[in-house]
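J.: quick one, fold the following:
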Amino acid sequence: MHFHPSQCLFPVQTSSSSQALGMQQALELPDCGKCIPVCSDPGNAAGCSGSSTGSIGKGPVMSSAGCGNPYAGLVALLRAAWRSGKTRPMEYRMAQLEALGRFLEEKKQEILEATAMDVGKPSFEAYLIEVLLCKNELNNTLNNLCHWMKDEHVDKNLMTQLDSAFIRKDPYGVVLIIGPWNYPIHLLLGPLIGAIAAGNCVVLKPSEKAKNTGKLLAESLGCYLDSDCFAVVNAGVQETTRLLENKFDYIFFTGSPSVGRMVMASAAQHLTPVTLELGGKNPCYVSDTCDVRSVARRVAWGRFFNAGQTCVAPDYVLCSLEMQEKLMPALREAITEFYGSNPRESPDFGRIVGQKEFRRIRALLCSGRVAIGGQTDEEDLYIAPTVLADVLPSDPIMQEEIFGPILPIVVVASMEEAIDFINERPRPLAVYAFSSDCKVVTQVLERTSSGGFCGNDTLTHMTLSSLPFGGIGCSGLGKYHGKFTFDTFSHQRGCLHRNMGLEALNTLRYPPYSQQKLGFLTATFQIKRKGTCTLL
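T.: Predicted coordinates for the structure are as follows:
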């Protein structure tokens, strides 16, 4: 469900609201008012060129006489489809998920090309994250959906022993998923998989920075998914602000904390629940007892993957001065091994997404001392894999998430100081710890707080569908991946179905009250403590 250039169903709206201006200032992104071609027959992928007449379901959705919200008609159409019960049967959900799998397979090359044009992503990295991880999520969901959807029966008290008590996994309704530019397929379709599995209708909003990926999704997804229930909206900042004015039943946002606050504020107007997948400065503690070469390779891979534009990348290293001196040659060797003597010529090293981000990251090079790399080329949006030594906590690079190929090293005297350093700052999306002594890794795990944790590696924890992925505090709210995504988009509805007979048992709770009735009720409702605990 999307829009044809010659028939702009959702024209650009100029909003003067303070929220729109605030979001514009936070992102400073150009508005994208272009409409996107639509497939007239979403159920027929083979015969769809993605360039027909602009129909949506059974007809076009128009803004309400130009005076209402331009997206109100779209949201209303999806809500009508959801209320019809169309998305509730398991067979429907499975069919839509399988169609999404066909999209990933048949459009694989287009996905690789679009992500390369948008963010200079190497095809190896694009396939691994954008395609393979999405397929893993999809297949895991298809393999388990029947089990996940089942009612979950719960314990009962004596009064309800003859009744049925269970948790029903209900869809929320019409949900909005807003994706980022750094992994424009995976971080949009990953939540979509769970939203479909849970039985929701979905509005997808790709990042306006990933224009080619957004265009691909808008032109192609409608050829695979049911256009009555799923829509792609390509919009700039002001249009997204207008989109957020509509009442959604759930909003899933991935992006920066500053914009996340605005999304949450918009959701609060309708008391809409949200998941916010944000970011932060992920610390990486390296103890004095470790295999330095292995640490250097694993940290360099995690930091420079996608040119450092990864929300869970290790943002800085904490180690002793002695370990810093050992790490430098090992990191230099790893960078050369990965990208050659001139990483700019390597097909395996990405580029920065845009000039604004390039200039912001380049300005951070004034921190500490450039020990490795440091070369830049604005025309090519290239910043070399860079390591900064002797960085101080007060340096500019330690005041914000880097989101680029720079690795600062901050010297600490001990593990105790490293843990204090971590705990004195906002809780990150991930904490990393390297040591040959498992007790050290365990200490860092037990004495810090973060969205996720990975010992003796970087990034790999987020590849497991069996682990929840999400932040805490400033790094995010909520979790997803695998069944956690299904649960995120499902309302856990507590249900009790009572027997109509045995009414005599219910008289115990009816007036007139008596101590005898209270005694009987206490006996049937009371939960007794099992065992004892002695505090020494």
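
J.: from now on I want contacts and neighbour counts done on CA atoms only, so please keep to that.
T.: Will do.

J.: which stretches in the stretch 151-300 of the chain count as strands?
T.: For the stretch 151-300 of the chain, the strands defined by DSSP state E, counting those that start in this stretch occupy 152-153, 164-171, 174-178, 201-205, 230-232, 250-254, 274-277, 283-286.

J.: between those, which gets nearest to N499?
T.: strand 164-171 (8.3 Å; C-alpha to C-alpha).

J.: chain center to the closest one: distance?
T.: When C-alpha coordinates are averaged (C-alpha atoms, centre = their mean, to the nearest Å), strand 164-171 and its chain have centres 26 Å apart.

J.: give the buried residues for that strand.
T.: Neighbour-count burial for strand 164-171, counted by 16 or more other C-alpha atoms under 10 Å, picks out A165, F166, I167, R168, K169, D170, P171.

J.: quick one: contacts for D395?
T.: Contacts for D395 (C-alpha atoms under 8 Å, 6 or more residues apart in numbering) come out as S367, G368.

J.: likewise for the one 3 residues further on?
T.: Contact partners of M398, counting by C-alpha under 8 Å, 6+ apart, are L392.

J.: next, the structure of the following sequence, for comparison with the previous one:
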Amino acid sequence: MGSQPEDKAVFDTESGKEMVKELRASFVAGKTKSYEWKVSQLKAMLKMMEENEAQIIFALRDDLSKPELESSIYEIGMLKNSCRLALKEMKHWMKPEKAKTSLTTFPSTAEIVSEPLGVVLVISAWNYPFLLSLDPVVGAIAAGNAIVLKPSELAPATSSLLAKLIADYLDGSCIKVVEGAVPETTALLEQKWDKIFYTGNGRVARIVMAAAAKHLTPVVLELGGKSPVIVDSDIDLKVATRRIIAGKWGCNNGQACISPDYIITTKDYAVKLVDSFKCELEKFYGKNPLESKDLSRIVNSNHFDRLLKLLDEDKISSKIVHGGERDETNLKIAPTILLDVPKNSLIMKEEIFGPLLPIIMVDKLEGSFDVIKSLGGKPLAAYLFTNKTKLKAKFVAEVSAGGLVVNDTTVHLAEHNLPFGGVGDSGMGSYHGKFSFDAFSHKKAVLYRSFGGDSSLRYPPYTRGKLRLLQALLSGSVLRIIRALLGC
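T.: A predicted model of the protein is given here:
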């Protein structure tokens, strides 16, 4: 009789407590703070990707039917770039920043020292389960923290692979992975962390933030929202259409936090725009997009049913002008365009996070800003296609979003010199490049003074003359200081 497989150990609150204790011991010992340790971990992560790229691509296809190009470029390639950038710039990031001092503390010098926060928790999302798991970890390593990664259970193949690879390649005394669902996440959230980095939706973000508040733990929340696309008529329509398609259906079939959520254009231009979409979508995905190997599937049946509920609402089903086909067995929905969608429909009340793209029509394009404001919230991204300088300036001045892009979509994600993060309902905090290092660092103020230049001004007995001179010094006005010294 064959031996029975061992039951997997239950991860509960006590397990979490012991794990955090172990990680904190490693951190307190200073293991994660050295430049050499950081370099070794980032190089190990690069090696991990180079030696296991085929396995990673296979796991992403298993979880999401993600095309190889999207997996290789948008997940693995972007993460490699993050590692390489950190390796190149980390020594510079770690250096204290010189700070100016004022007359108030003269004579003195000052600097700002970046120090790691301690033991941090990264809770990842399912839509880009490899990139969104490890990209924050790169910043946490560079800053010198001990780390726990909780991958999404909705991408089980990638979660399992991450647990195996991280155990094999990275320092297990300082970096750990916890797999599981709600019970495991709950057990993790009961622990005291020095920072929690969460990528996902607003509902869970509120749970994360409430748990963090019990320990006064700071959070970074990378969420989403209804990211609008404003389309003017004075543009290269073919290029604009292709760039919107790339950002919508070319990014995990719309299952991306910065994916275009809806379009606003004028009534006069809408039909021309729809015709361009039909033409370009057929070029990209063929006459039967449900058979295309270049479109990801919907992650699971719950999300599939959620999208169909949006699509099959009475006031919406008649608005479909392209697509709408669905394959329940394979969890696929064709790229779908809806024209003249009512603003009070279900599809306009929540983030779509799928292959449906509504178009709202306005009389004049300047009315787009009122539409965006009326839908409430501040999206993670907003896009504008135009050649008009005044419209660009108005867009930047009036639209509040995590990030803005003019004449393209989603590409700001790849620019490491820009912070990536939300505002309001779309999140708080930012990362990418040095912003990732900063997200997991404390900026410690340090002021240096000598024993020389000591003044009796700050010491009792207090006099009116001392008061006037100190007020003058605090004001920074040379004229007031001279007048106070002269007793004026």
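
J.: hang on, the earlier thing: do you know which of the strands of the stretch 151-300 of the first structure lies nearest M264 of the first structure?
T.: When the strands of the stretch 151-300 of the first structure are ranked by proximity to M264 of the first structure (C-alpha to C-alpha), strand 274-277 comes first, at 6.9 Å.

J.: so that closest one matches what in the second structure?
T.: Residues 219-222 of the second structure are the counterpart of strand 274-277 of the first structure, counting by TM-score structural alignment.

J.: before we move on, back to that, mind putting the strands of the stretch 151-300 of the first structure in CSV, distance to K439 of the first structure included?
T.: Putting the strands of the stretch 151-300 of the first structure into CSV (distance: least, C-alpha to C-alpha, whole Å) gives the following:
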stretch, distance to K439 of the first structure
strand 152-153, 38
strand 164-171, 40
strand 174-178, 40
strand 201-205, 44
strand 230-232, 48
strand 250-254, 34
strand 274-277, 30
strand 283-286, 13
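
J.: how far away is G308 of the first structure from K281 of the first structure?
T.: Counting by C-alpha to C-alpha, to the nearest Å, the gap from G308 of the first structure to K281 of the first structure is 12 Å.

J.: OK, contacts around the equivalent of F434 of the first structure over in the second structure?
T.: Residue-level alignment of F434 of the first structure against the second structure, with TM-score structural alignment as criterion, gives F385. Contacts were defined as C-alpha under 8 Å, 6+ apart; by that measure F385 of the second structure touches V229, I230, V231, D232, I235, A240, V406, N407, D408.

J.: quick one: which of the residues you listed is nearest E398 of the second structure?
T.: The shortest distance between E398 of the second structure and any of the contacts of F385 of the second structure, using C-alpha to C-alpha, involves I230 and amounts to 13.0 Å.

J.: so what corresponds to T241 of the second structure in the first structure?
T.: With TM-score structural alignment as the criterion, T241 of the second structure lines up with A296 in the first structure.

J.: ok, that match to F349 of the first structure distance?
T.: When C-alpha to C-alpha is applied, the distance between A296 of the first structure and F349 of the first structure equals 17 Å.

J.: test my guess that F369 of the second structure contacts V396.
T.: No - between F369 of the second structure and V396 there is no contact under C-alpha atoms under 8 Å: 10.7 Å.

J.: distance-wise, check the nearest residue to R24 of the second structure once chain neighbours are set aside relative to T13 of the second structure.
T.: Excluding its sequence neighbours, the residue lying closest to R24 of the second structure (C-alpha to C-alpha, 6 or more residues apart in numbering) is V119, at 6.2 Å. Applying C-alpha to C-alpha, the value for V119 of the second structure to T13 of the second structure is 16 Å.

J.: who has more neighbours out of the two?
T.: A count of neighbours by other C-alpha atoms under 10 Å puts V119 above the other of V119 of the second structure and T13, at 27 against 18.

J.: could you pull up the residues touching the corresponding residue of the first structure for that one?
T.: When the first structure is aligned by TM-score structural alignment, the residue opposite V119 of the second structure is V174. Contact analysis of V174 of the first structure by C-alpha under 8 Å, 6+ apart lists V75, L78, R79, W82, N200, C201, V202, V203, F248, D249, Y250.

J.: in what helix or strand does the fourth one lie?
T.: Assigned by DSSP states H and E, W82 of the first structure falls within helix 72-83.

J.: excluding covalently adjacent residues, which one is nearest to whatever residue of the first structure lines up with F435 of the second structure?
T.: Using TM-score structural alignment as the criterion, F435 of the second structure maps onto F484 of the first structure. In this structure, F484 of the first structure finds its nearest non-sequential neighbour in P468, 6.1 Å apart by C-alpha to C-alpha, 6+ apart.

J.: can you find the partner of the one you found in the second structure?
T.: Checking with TM-score structural alignment, P468 of the first structure has P419 as its match.

J.: relative to S114 of the second structure, how far out is that match?
T.: 18 Å.

J.: I am finished for the moment; much appreciated.
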